[in-house]
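Colleague: Pasting a predicted model and its sequence here:
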Amino acid sequence: MRILLVASAFNSLTQRVHAELRDRRHVVEVHPAGDDDALRGAIAGSAPELVVAPMLRTALPRDVWSALPCLIVHPGPPGDRGPSSLDWAIHEGAVDWGVTVLQADEVMDAGAVWATAACRLPPVGKSDLYRNEVSDAAVGAVLRAVERFASGAFTPRPQSGPDWRVPDHTRPYLRQETRRIDWAGDATDTVLRKLRAADSQPGVLDDLLGAEWYLHGGHREHVLGGRPGELLATRAGAVCRATVDGAVWIPELRRRRHPGGPATFKLPAVTALGDALPALPEVPAPLMPAPEDQVWSDISYREDGPVGLLRFSFPGGAMSTGHCRRLLDAYRFALARPTSVLVLGGGRDFFSNGIHLNVIEAAPDPAAESWANINAIDDLVEAVLTTTDRLVVAALGGNAAAGGVMLALAADEVWCRQGVVLNPHYRLMGLHGSEYWTYTLPRRVGAAEAGRLTAQALPVSSAAALRGRLVDRVLPCAPQDFGREAGRLAGLLAASPTAQGRIAAKKAAREADELVKPLAAYRREELAVMRRQFFTPDAPYHALRAAFVRKRPAPAPAPRR
C-alpha cells in the first residue's frame, strides 16, 4: 500500500513507524507537517492511499483529511485529548496508559478510533518512555490500524454515541506555571515527576543563580541534603539540588531565550553554568557500587560470575569528549577484572548517538572540540576492537545512530531490544564519520550494503538489522527487562563450551586483519577526511550542526532523506 507519513519531526517514533511499515513492504514516503500547500502538492504527486501522522504539532488541513483517510497517533488512551497527554500522565503519576490511533476530524483527538494499545509508565523520563513503552504501543496500534484499513472490512469506532463508554477527558497544554517547582514545599517525588514530565522538552523553567534556566532531567539522590533549593554538589557534569526531604541530580540546563535573542540549547549543567557555578564539591559515584547501594551515576560496572556488565547512559545518547574519556577509563577497569564476557551497555534508553554536537557548538573553538571529541570516541572504539582476551557484547536497549552504531559494531556480538532503531550513517550531518566504521561495517554486512546504508541515510528496524547482519540477536522483551535478559544470555555465552575457542579465534583473526591493514591506517584515512570537514569554515557540517542543536530546519543544500 502507498502510505504518506506526515510528521512535525522525523523523530524516533516517526523513524520507527517508517522502518516498520517498510519492513512490511508498504511504499512509504515522508513529508514534513506545517506547510499545507506543500502537503497538498506531496499528496497530488505521490497519490497515497493512506496518510499516517505519528507525531504532529499542528492540525492537518480540513480539505486533506476530508478527502483522504488520515490516521493520527495520539499518545494517550481512548477518551484522552489534548496536546500534553503524556506530560500530564507523568506529572500526575499515572501508571497505566495507552496510545490511540484515530482518524483526523474537525475536533482534535476526537475522531473515530482505528486501534488502541495499552502500556505501563515506569518512573523514568518522558523521552525515555516515548522511545520505549509508548513507542511499542504506538507501533503496535499503527500496524493494526493499517491492516484494518487495508482489509476494507473494519469500521472505526466513533468517540461518541451510546456505544462509547469512555468519558471525554480533554486537558489543556501543560504550561510552565503548573510545571514550576516549589523548592520550599515540593517533596522529592513531586520534583522528580515534574522534571521527568519535561525532561527533553520543554524543560522546567526555574530561577537558578540569578538567571532563568530550563531544567532537563532528574535523578534521586539518597544521601545528600541541605537547604531546599540549594546547590549541593556536582557529579559527571550534573548538579545536585536540595529538596525539602532530600535532593535530586539535574543533568542538563538550557538558558531561557530572551525575546529577539539567539536560540538556546541544552548543555551539561556544569558546562551551562560555567563561571556562575559556585565552588561545589565533586562527589563521584563508585564505579562498582555495592549491590544494596542506591546511587545515580551515568556509568557503572557490576559482575555476575564470569560476566562483567558496563552500563552507561548519557542524556540524548550524546557522548562528549569527557564522556568518552570517562567511559574508556571504566572500560579499562572492566578489562582488569576476571571475566570472560563483557557486556557494554544494557540500559533501557539510547545506547549512543556518537559525538556531542551541543557541547561542540558551545565550545570556544567548535572545530577543535569536534577534533578532540572524535579522537576520544575513536580511542574508546579502538579499545573495544583490540580486546582479545574475552568476548565483548554490545547490548542496545535503546536506539543508536552514527558513531554510536559503530561503537556497537566494534564488539564481537551486537544484541538489541525488539523495537530499537539504528541509523548507521553520518551523511545528514555532512560528515564522513570515523570510529573505524570503514573496517567494522563492511566486515559485518559487506562493502555493497555498507555503501547503501551510509548513502541512503534511512532508519533501520531491529528486524531489518538482524536480517542484514547488522546485529546478531534481537531480544523480544519489555524495556524494563532488557538489561536483566541481556545479562542472563551473557551468562549462557560465558558458560558455553565454545566460549574459549571463540576467544582464541577472535585473537587470531584480529592479528591476521592487522597484518593485512592495521587499524591505525583505517583511523588515519577516516580522520584525514574528518579533519577537512571540521576545520574548513564553510564545510556543510558547521551549518548543519548549528541548525540541529537549535532545532532549526537544515540549511540548503542539505542532504535529503
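Modeller: Thanks, I have the structure now.
Colleague: Every contact and neighbour count from this point should use C-alpha atoms.
Modeller: OK.
Colleague: who touches the closest residue to Ala539 other than its chain neighbours in this structure?
Modeller: By the measure of Cα to Cα, 6 or more residues apart in numbering, the closest residue to Ala539 outside its immediate chain neighbours is Gln533, 5.7 Å from it. In this structure, Gln533 makes contact with 431, 539-541, judged by Cα atoms under 8 Å, 6 or more residues apart in numbering.
Colleague: make it 7 Å
Modeller: Under the criterion of Cα atoms under 7 Å, 6 or more residues apart in numbering, the contact partners of Gln533 comprise 431, 539, 541.
Colleague: Take those and keep only those in helices.
Modeller: Here DSSP state H is the test, and the contacts of Gln533 give Tyr541 as lying in helices.
Colleague: Can you go through the contacts of Gln533 and name the buried ones?
Modeller: Neighbour counting over those (16 or more other Cα atoms under 10 Å) leaves 431, 541 as the buried ones.
Colleague: Does the residue nearest to Ala539 belong to a helix, a strand or coil?
Modeller: Judged by DSSP: H, G, I helix; E, B strand; the rest coil, the three-state class of Gln533 is helix.
Colleague: counting contacts, what elements does the host helix or strand of Phe149 pack onto?
Modeller: Taking DSSP states H and E as the definition, one finds Phe149 inside helix 133-151. Here helix 133-151 is seen to pack against strand 96-103, strand 113-120 when contacts are counted using 3 or more Cα pairs under 7 Å, 6 or more residues apart in numbering; DSSP states H and E.
Colleague: what comes into contact with the helix or strand just after that helix?
Modeller: The helix or strand immediately downstream of helix 133-151 is strand 169-170, counting by DSSP H and E. Contact with strand 169-170 is made by 79-82, as judged by Cα under 7 Å, 6+ apart.
Colleague: The structure to be compared is supplied as follows:
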Amino acid sequence: MHILLVASAFNSLTQRVLAELQDRGHTVGVALALGNDDALREAVRDHSPQLIVAPMLTTAIPEDVWTGHTCLIVHPGPPGDRGPSSLDWTLQDGAQSWGVTVLEAVAEMDAGDVWAWSPLKVPPLAGKSDFYRGEVADAALDAVLLAVERFASGKYKPRKQKAAALSAGWRPFMKQAQRRIDWAADPTEVVLRQLRAADSQPGVLDELLGVQWYLHGGHPEGELRGRPGELVATRAGAICRATVDGAVWIAQLRPWREPGSRLPSFKLPAVQALGDLLPAEVPEVPAPLQLQLPAARRTWSDIRYSEHGTVGMLNFSFAGGAMSTVHCRRLLEAYRFAQTRPTSVLVLGGLRDFFSNGIHLNVIEAADDPAEESWANIHAMNDLVEAVLTTTDRLTVSALGGNAAAGGVMLALAADEVWCRDGAVLNPHYKLMGLHGSEYWTYILPRRVGESEAQRLTQSALPVSAKRAVELGMAQRVLQAAPEELGDEVVRMAAQLAASPVLVERIAQKKAVRAQDESVKPLQKYRDEELTHMRRNFFDAREPHAGLRSAFVRKEKAPRTPPHLARLGLTD
C-alpha cells in the first residue's frame, strides 16, 4: 500500500513509523506540515496515497484533504483523552498507566473515530522526551500497524467516540503558570513531576540567580541538602538545587527571551549556561565512576561503570544524545578505566533512550570560536572511537536502548557487536549538517555493509530501523525488551556471551583481523583523510555547515519538505 506520512517535523516517531512501514513492504512518502496548506495539498496530489498517517502533528490537516482521503492521526493519550498537552498533563499528574490512540481526522480536534489504540505503563522517572521516544513510541507503532492492517482489510469499522466522553476528556494547552515550581513549598516529588512534564520542551520557566531561565531535565538527589531553591552543588555540567525535602539535579538551562526576540535561545549544560553567574562557593561534587551505593541511594551521574561477573557495563546518558568535547574526554577516561578491569566482555550503553548523536552542536554554537570547538569536539569523538576499535583483549558490545545518529552510530559500530532495542532508529549519515563525517566511518561502515551500501546510507540520509540494521550487517541483534527492562536483558545476554566456549577464539580472531587491517591501511590514514574534509566543513566560510548548524540548534523550521524526503515514495 502507498502511504503518505504527514507530520509537523521529521522527528523520532515519524522516522520510526517510516522505517517500520517500509520494513513491512509499504511504499511511504513524507510531507511536512509547515503551515503551507497549498504545499500539503500539492504533496497529496503528487502521491495520490491510499492512506494518510500523521505520526506527529501540531497543526490541522485542511478539510478538503481529510474529506478526500482517510487521514489517521496519532494522538498520545487513550481514547477520550483530548488536547495539545496530553503528555504533559499525564506526567504532571503522576499517572501510572496511559495509552496511544490512532483516530480519524475530523473538524474537531481528537474527536474522530478510533481505528486502534495501545495501552502503556508510565515509567517512574523518565522525562517527557525519553518517555515519548520509549513507551509512547512503542505503543504508537503498535497502534499504527494495527490501524493500517485494519484499513487495508477494507472490513473494519472504526469505533465512534461518545460526545460525553469527548467533552470530559478535553484538557487545554499547558501554560507556564501550570508548570511553575514553588521551591519554598513543593516537595521533591512534585518538583520532579513538573520538570519531567516539560522536558525537553518547553522547559519550566523559573528565576535563578536573578535571571529568567527555562529548566530542562530533572533527577532526584537523596543526600545533598540546602535552603529550598538554592544551588548546592554541580556535577558534570549539571546543577543541584535544593527542595524542601531533598534536592534535584538539573542538566540543562535555556535563557528566557522577550517574545518576538530575533535571538532565539537554545539549551546548554547548566553550568556552561550560567557562566560567571555561578557562585564560586557552589562545590563540584563528582560521582565516583564505579558507584557502590546502597540501593536506596538516589543521585545522578551521566556515566557509570559496574561489573557483573566477567561483564563490564559502561553506561552513559547525555542529554539529547549530544556529546561535547568534555563529554567525550570524560567517557574516554571511563573507558580506559574499564579496560583495566578483569572482564572479558565490555558493554557500552545499555540504557533507555539515546545512545549517541555525535558532536554537541549546541555547545559548539555557543563557543567563542565555533570552528575551533568543532575541531576539538571531532578529535575527542575520534579518540573515543579509536579506543573502542583498538580494544583487542576482550569483546566489546554496543547496546542501543534508543536512537543513534551520525558519529554516534559510528561509535556504536566500532564495537564487535551491536545490539539494538526493537524500536531504535539509526541515522548513519552526516549530510544534512553539511559534513563529510569522521569517527572512522570510511573504515567502520564499509567493513560491515560494503562500499556501495555505505555510500547509499550516507547519501540518502534516511533512517534505518533496528530490524533493517541487522539485515544490512550494521547490527547483530534486535532486543525485544521494554525500555525499563533493557538494562537487565543486556546484562543477561552479555553474561551468556562471556560464558561462550568460543570466546577466547573470537578475541584472538578479532586481534588478528585488526592487525591485518592496520597493515593494509592504518587507522590514522582514515582519520587524516576524513579530517581533511571536516576541516574545510568547519573553517571555510563558503561551506554550508555553520548555517545548517545554527538553524538546527535554534529549531528554525524549513520552508518546505526537504528534497530527500519529498522524493520518497514517488516513482520516476
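Modeller: Yes, it's here. Since the model is a prediction, treat every value here as computed from it, not as a measurement.
Colleague: Including mean neighbour count and distance to Cys324 of structure 1, could the helices and strands packed on helix 133-151 of structure 1 go into TSV?
Modeller: Supplementary listing: those in TSV, determined by neighbours: other Cα atoms under 10 Å; distance: least, Cα to Cα, whole Å:
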stretch	mean neighbour count	distance to Cys324 of structure 1
strand 96-103	25	36
strand 113-120	21	33
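Colleague: Quick one: closest of those strands to Arg561 of structure 1.
Modeller: Evaluated over those, closeness to Arg561 of structure 1 peaks at strand 96-103, with 25.6 Å, by Cα to Cα.
Colleague: what about the closest one, how far off from structure 2?
Modeller: Its aligned residues in structure 2 lie a mean 0.2 Å from strand 96-103 of structure 1 after superposition (mean Cα distance after the TM-score superposition for structure 1).
Colleague: by contact count, what packs against that strand?
Modeller: Under the contact definition 3+ Cα pairs under 7 Å, 6+ apart, strand 96-103 of structure 1 sits against strand 70-74, strand 113-120, helix 133-151.
Colleague: now it: which residue numbers in structure 2?
Modeller: Taking TM-score structural alignment as the measure, structure 2 aligns residues 97-104 with strand 96-103 of structure 1.
Colleague: what range in structure 2 matches the helix holding Phe149 of structure 1?
Modeller: Going by TM-score structural alignment, helix 133-151 of structure 1 lines up with residues 135-153 of structure 2.
Colleague: Buried ones in that stretch, by neighbour count?
Modeller: Of the residues in stretch 135-153 of structure 2, 135-148, 150-151 count as buried by neighbour count, 16+ other Cα under 10 Å.
Colleague: contacts for that stretch?
Modeller: Applying Cα under 7 Å, 6+ apart, the contact partners of stretch 135-153 of structure 2 are 13, 17, 74, 99-102, 115-120, 156, 423, 483.
Colleague: What segments of the stretch 251-400 of structure 2 are strands?
Modeller: Ranges of strands in the stretch 251-400 of structure 2, per DSSP state E, counting those that start in this stretch, are 252-255, 268-269, 303-308, 311-316, 345-352, 395-401.
Colleague: re the thing from before, closest one to Pro497 of structure 1 among the helices and strands packed on strand 96-103 of structure 1?
Modeller: Go through those one by one with Cα to Cα and the one that ends up closest to Pro497 of structure 1 is helix 133-151, at 36.1 Å.
Colleague: how big is the offset of the closest one relative to structure 2?
Modeller: Between helix 133-151 of structure 1 and the corresponding residues of structure 2, superposition yields a mean separation of 0.4 Å, by mean Cα distance after the TM-score superposition for structure 1.
Colleague: and the spatially closest residue to Gly237 of structure 1 that is not a sequence neighbour, how far is that from Val139 of structure 1?
Modeller: The spatial neighbour of Gly237 of structure 1 that comes closest, neighbours along the chain excluded (Cα to Cα, 6+ apart), is Val270 at 5.0 Å. Note on Val270 of structure 1: its distance to Val139 of structure 1, by Cα to Cα, to the nearest Å, is 37 Å.
Colleague: on that earlier part again, and the strands of the stretch 251-400 of structure 2, which is most packed in?
Modeller: Of these, the one with the most neighbours on average (mean count of other Cα atoms under 10 Å) is strand 395-401, at a mean of 28.
Colleague: Check which helices and strands that one sits against.
Modeller: strand 345-352, strand 417-421.
Colleague: Tabulate those strands (JSON lines), appending distance to Leu277 of structure 2.
Modeller: Listed next are those as JSON lines, based on distance: least, Cα to Cα, whole Å:
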{"stretch": "strand 345-352", "distance to Leu277 of structure 2": "33"}
{"stretch": "strand 417-421", "distance to Leu277 of structure 2": "41"}
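Colleague: residues in contact with the residue nearest the centre of structure 2?
Modeller: By Cα atoms, centre = their mean, structure 2 has its centre lying nearest to Phe354, at 4.2 Å. When the contact criterion is Cα under 7 Å, 6+ apart, the partners of Phe354 of structure 2 are 320-321, 401-404.
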